[in-house]
Each structure stands twice: as structure tokens, then as C-alpha cells.
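Undergrad: here's my sequence, what's the structure:
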Amino acid sequence: MTVITERSAPGPKPDIDPEPKTVPELITFGVIVATPIIALIAAVPFAWGWGLGWTDVAIAAVFYVVSGLGVTVGFHRYFTHGSFKAKRPLKLALGIAGSISLEMSVLDWVATHRKHHKFSDKEGDPHSPWRFGPGFWSMAKGLLWAHMGWLFETTRANREKYAPDLVKDPDIIKLHKWFPVLAITSLVAPALLGGLLTWSWWGMATGFFWGTVIRIGLLHHVTWSINSICHVFGEEAFESRDKSRNVWWLAIPSFGESWHNLHHSDPTCARHGALKGQIDISAGVIRIFERLGWAYDVRWPTPERLAAKRVNV
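TA: This next block holds a predicted model:
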């Protein structure tokens, strides 16, 4: 006689991804964190003497803008929150641009950030500065953790749980697998450009220093500041369930990401700086993509939605 047993339903996916961070990954994070800090200390006397030219400025600026917008417009507003829809060439371009920031692959970046929004400033948040509680020393420790300490956790956010749509996207999987190649390209390309444009080994060296080391270090610390500074300091204009705040002096280098309060109040909104005087470069870029027909179904804020979420003053 055949016995038929009822198959149990699959349980919920765990928060932790079954693939932990490897030792080489953690060492890489360490190098990425430490090298720019050392380089920034050396940058002032280096530039004052003979180490900075217009070629270096141009290379560093171009790579900073492309990779930075790849993170803010691509990784954040498009891939994570679906603030707009993009045609396939734009999707691929944004994925590549975000990858050369060397922050994470698009898959890991999105999974981590979606988990952050689910547990924002509560237990389970990957990088909340309130992790150790209030008080001066707890907050100092929490700010350091939120800024870059969390990168050294051996576990990662579960990709299938927090980014199931991307796991099923063949383009995203290819970008994820090609992340090491894109990262190496991001490291090497500024040096090659510096050497070709100046036709000198010195131009290659300064191109690497400014276009790779300083550019990546600055972009990373600006991005990490959104996790740390913008969850402790600043102003609150909209109601949110966490401690997200607006920090005006980070608006330009972060391309508008530091208008963080509205973002956490209305995560799918394509514009974070929606009030008068709030400069949001990323939203301006999305507007250009929309007018060119590359982006569509953009979730722009409306006066009604903003009014409904405003803090009563």
C-alpha cells in the first residue's frame, strides 16, 4: 500500500543569506575603508606641491558623478524602490554605473537597503546608529557602526528574501557575477586615462590617486553619511516611523540623497528634495531620462501627498 504524506509548506526565508561574506571580501572592505582615509590625509600636501592638475580634476569629477549617480539614481531610486521604470539599455547603464562605485554588487546593495527600510532604526536594521541606544558614548559607537562598522559583519542580507525580483532578472544576475570585473575596471580606468591624456607615467599615477583612491573614498564616506549622520542630525519635515532627517550640507555631494526624511516618509518617491530650495540632482537626472523617453512611470511627488505627510508645525 502506498502511503501519501502531505508536503509541508516552505517556511519563511531567513534574514541572513546562506552565502556568508568571505575572508577576501572582508579584507577588501578593510582596504577600501583604510586606503582612502590615509590618502585623504596625504591629499592636502600632495595637491599643494605638485600632485594635482586639471586632468586629474576632470577624471575624478567624471568618475565621481557617473558612479555616484549610478548609486543614487540606479541602485537606490530605481533598483531598490522602483521610483521609475527604465528601458533595458538604461537599466544596464545604471547597473554598471552603480557597480563602479565599489560599494556592493547591485544585488547585495538592494537586498541590504530594503532590509534597512524594513527595520529602520529598530532591531534588524543593518546599519542604524541607534543600535547601541541613546547617550553620548552609545551614539558615538552607533555612528561609527552605521558609517562603516556594519560592513565587517560576516553575514549579508538574504538576497532571495529582500530582492526576489532581482534574483529572477537575468540582467541583474550577470551584473552581479561581473561585479569583480567592473570593480577592477573602476580601479584601473582613471590611471589609464591619466596616462593617455598626459602621455606620462606621472599622469597615470596622479590619475590613480585622484580618480580612484580619493574619488572612491569621498563617494563612500558621503554614502555612508546618509546611513549615519542623516539618522541622527538634521531637520524633520515629514512624518516617518524612524529617525531619518534632512542634512542640507550633504545635498550636493550626495546628489540629493541627504533629503533623507521625505525618502523614509515616502520611499518610492523619485524626488527626495521636494520642498522649496532643496536641490536634488538625482531627481533632475531622472527628469532628463523621462524627457528622453528612457524612463517612464516616474513617481513624482504631488502637493496632496506631501501635505498629507508634513509634520504639523
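Undergrad: rest of the way, CA atoms for contacts and neighbours
TA: Fine.
Undergrad: tell me where the stretch 1-150 of the chain has helices.
TA: Shown for the stretch 1-150 of the chain, the helices assigned by DSSP state H, counting those that start in this stretch span residues 23-49, 54-69, 88-99, 106-118, 136-147.
Undergrad: so which elements touch the fourth one?
TA: Translated: helix 106-118. The contact analysis (3 or more C-alpha pairs under 8 Å, 6 or more residues apart in numbering; DSSP states H and E) places helix 106-118 against helix 88-99, helix 159-162, helix 170-177.
Undergrad: next, the second sequence, to be compared with the first:
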Amino acid sequence: MSNNSPGNHSSEATTHSSKKVIQKSALKKSQQFHAFLITLLPLLGTIIAVSLLGKYRISITEISLFLTMWIASGTGITVGFHRLFTHRSFKTSKVIQVILVILGSMAGQGPLIYWVALHRRHHECSDQLGDPHSPHQQEASNLKIFRGLAYAHILWMFDHEIPNPLYYAPELLRDKILFKVSQLYFVWFCLGLVFPTVIGGFIYQSFSGAFLGFLWGGLVRLFFVEHAIWSVNSIMHIYGERPFQTNERSTNNLWLAIPTLGESWHNNHHAFNSSAFFGMKWWQIDWGGYVIRTLEFLNLAWDVKKSTKQMIENRSAWVQSKSVIN
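TA: Sure, this is the predicted structure:
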């Protein structure tokens, strides 16, 4: 999915900057092509990888490639695309920013500027008309909940409105370096497949080793990372706990904390969306938060935003008072 180039047509940019969505058939076709690519390719790769288990027993090499690429690309999404660029919950150097964009692009979720614009629209319209991927578009029933989950998990990608980056992410369009890195999305996406392929071939010194690296560090890893990320759109807006009263139906889900690298504390996030940390209790595993704390300790991150104990207590007290009144 490509983003409109800024600065080439200033009058046109001014005209369209107030529009929240873009209606262009070329962008719609690009969106649908990307959706097919990132849903079908990892699925086929995972099926092939599982079918080959009888012939090629999975070893520490495939496991290591899978885990390394999962952590790397998942960190790019949760720390980079989400907490840094979308919510600006901390600051870091341009070098770290570029690294996070490259890693996040390897997760196959679209270019940085597109992702940020889409997610900011989600927060603006969460579970309301205009939300790109809400599972709550219809009245509740078992069948409609299933349809809502399917829509919020995958189907929305094939036909959603494209948020206008001139409206939702103008500061990223003005950043020449980040804009260029975002434009190279497919390069980074392919690099996320090439890297484990080369490593697998080097370790095994064979084409079959390269193919196994491609499968487990590339396609199987993509399948796992993508469905973990998409579960935040679907499962975490239906199933789980809601410790904070918010204007949508976000939930916290303990069971998905590790696969999502901390994104599953979704109700916490919606309650304090500018905070860099989603896990608010010691037992709430938040890999993305741990990475940011490490960067801060190393003086590689600063101006880190946090939800203080007083803020949490005030919000909890407000929820309790609301329930008493109701």
C-alpha cells in the first residue's frame, strides 16, 4: 500500500488534508492485493512447513529463526509503529526510529504511515461508525459475534476505508527520512523473508536448509505474528476483563500477553493511550514495555510517558463511583 507523496501538489494537498479518508480505486486495488498477500502466503507456508515435519524434523535452528524473527518484527510493531509513532509515548534517536520501522515492516502490516493513520482512526472511532476493524458492527448474537470476530480479524482488510495520512499522520509525511523508509515497505517485508532464508542456508550449507529457514523464520513466523496482532482487533474487543470504563469495548486478555508482546492489555491501553507501558501490574507481561525501559536505562529513549499510580487510582475511583450511581 503506497502513501501519497507530500509536497508535489501543494494546492491538492491543502484541498485533501481535511478529508479523513481517501477514495481512489488504485489504492483500493493495492489494499486488496496486500491483504491477499499477507493472508494467503503465510497460510500456505505454514501448511507446507507442518506437512514436512515428518521428513524434516524441526531443530534448534528453525526454532531460533522463528523466535528471533518473531521478537524482532513484533517489537517493531508494538514499540515502533504503535507506541512510538502512533501515540508518541516516548522519544528516541533517528537511528532507532529507522530500525524500528524496518523491523515493523517485516511483520507485514503495511507501511508505517498507512499503519499509523489507520490506528489513529481506530482510536478516534473505536467500536463506532468509521472504526476500520470493530467486531461490534451489529447487535450481539452468537452468529453475529462470530461474524464480527471474522470481520475484525481478517475480512476488514479487503474493503476498509483508507485513512488520509495528510489528516491523521502529517508529521510523518513531513519527516523526509521516515517517509522514505515507509515507502520502501516491500523491500523491508521481503528482507524479513530473505534474512532467515540466507541464515538457514548458511547453517545447513544446503538449499533445503535455506528453504526451511524461509518457511520457519519467514512464512510460519509471519502467520503467527499477524494473527497475534489481528487478535487485538478481534478477541480483545470481545473477550477479557475491563478494569477501566472506556468509550469502546476493549478488554485485557492474560492468555495473549506473550504472543502479542504485551498488546493484549488493550483496555489498559485505551484507558491511558499515551502511556508507553500497557502492563500496569507486576504480573502483566509487557515485552514492549520492557524494551522501552531498557532503551530508557541506556539513555536511548527519553520523555517516556507513564500512567502514574495516582492517575490509575483516580480512574479506578471514577469507575467505581459510576457503577454506584448506575
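Undergrad: drop the TM-score for these two in here.
TA: The TM-score (TM-score structural alignment, normalised by the length of structure 1) is 0.92; 305 aligned residues with a C-alpha RMSD of 1.9 Å.
Undergrad: before we move on, the earlier item: adding distance to residue 174 of structure 1 and mean neighbour count, write the helices of the stretch 1-150 of structure 1 out as JSON lines.
TA: Output for the helices of the stretch 1-150 of structure 1, formatted as JSON lines (distance: least, C-alpha to C-alpha, whole Å; neighbours: other C-alpha atoms under 10 Å):
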{"stretch": "helix 23-49", "distance to residue 174 of structure 1": "19", "mean neighbour count": "14"}
{"stretch": "helix 54-69", "distance to residue 174 of structure 1": "19", "mean neighbour count": "19"}
{"stretch": "helix 88-99", "distance to residue 174 of structure 1": "10", "mean neighbour count": "20"}
{"stretch": "helix 106-118", "distance to residue 174 of structure 1": "10", "mean neighbour count": "21"}
{"stretch": "helix 136-147", "distance to residue 174 of structure 1": "29", "mean neighbour count": "18"}
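Undergrad: mind listing what the counterpart of residue 67 of structure 1 in structure 2 touches?
TA: Correspondence of residue 67 of structure 1 to structure 2, assessed by TM-score structural alignment: residue 73. Residues near residue 73 of structure 2 by C-alpha atoms under 8 Å, 6 or more residues apart in numbering: 103, 104, 105, 106, 107, 225.
Undergrad: can you put those in TSV and add distance to residue 312 of structure 2?
TA: Below are those laid out as TSV (distance: C-alpha to C-alpha, whole Å):
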residue	distance to residue 312 of structure 2
103	32
104	30
105	33
106	35
107	32
225	30
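Undergrad: which of those remain contacts when I look at structure 1?
TA: Compared against structure 1 with both residues aligned by TM-score structural alignment, their matches' C-alpha atoms under 8 Å, the contacts of residue 73 of structure 2 retain 103, 104, 105, 106, 107.
Undergrad: before we move on, back to that, compare the helices and strands packed on helix 106-118 of structure 1 and give me the one nearest residue 9 of structure 1.
TA: Counting by C-alpha to C-alpha, residue 9 of structure 1 lies closest to helix 159-162 out of those; the figure is 16.2 Å.
Undergrad: which part of structure 2 matches that closest one?
TA: Going by TM-score structural alignment: helix 159-162 of structure 1 matches residues 165-168.
Undergrad: I would like the residues contacting the matching stretch, please.
TA: Contacts of stretch 165-168 of structure 2 (C-alpha under 8 Å, 6+ apart): 3-4, 13, 16-20, 113-114, 116-117, 120-121, 173.
Undergrad: give me the distance from it to the chain's centre.
TA: When distances are taken as C-alpha atoms, centre = their mean, to the nearest Å, stretch 165-168 of structure 2 is centred 18 Å away from the chain's centroid.
Undergrad: go on, stretch 181-192 of structure 1?
TA: Centroid separation for stretch 181-192 of structure 1 versus its chain: 19 Å, with C-alpha atoms, centre = their mean.
Undergrad: what span of structure 2 is that stretch aligned with?
TA: Aligning stretch 181-192 of structure 1 against structure 2 (TM-score structural alignment) gives residues 187-198.
Undergrad: check the mean deviation of the matching stretch from structure 1.
TA: Aligned to structure 1 and superposed, stretch 187-198 of structure 2 gives a mean residue distance of 1.4 Å (mean C-alpha distance after the TM-score superposition for structure 1).
Undergrad: and the aligned residue in structure 2 for residue 247 of structure 1, what does it touch?
TA: Counting by TM-score structural alignment, residue 247 of structure 1 lines up with residue 253 in structure 2. Going by C-alpha under 8 Å, 6+ apart, residue 253 of structure 2 touches 236, 239, 240, 241, 264, 265, 266.
Undergrad: rerun at 6 Å
TA: 240, 264 (C-alpha atoms under 6 Å, 6 or more residues apart in numbering).
Undergrad: one more: residue 65 of structure 2?
TA: residue 217.
Undergrad: alright, that wraps it up for me.
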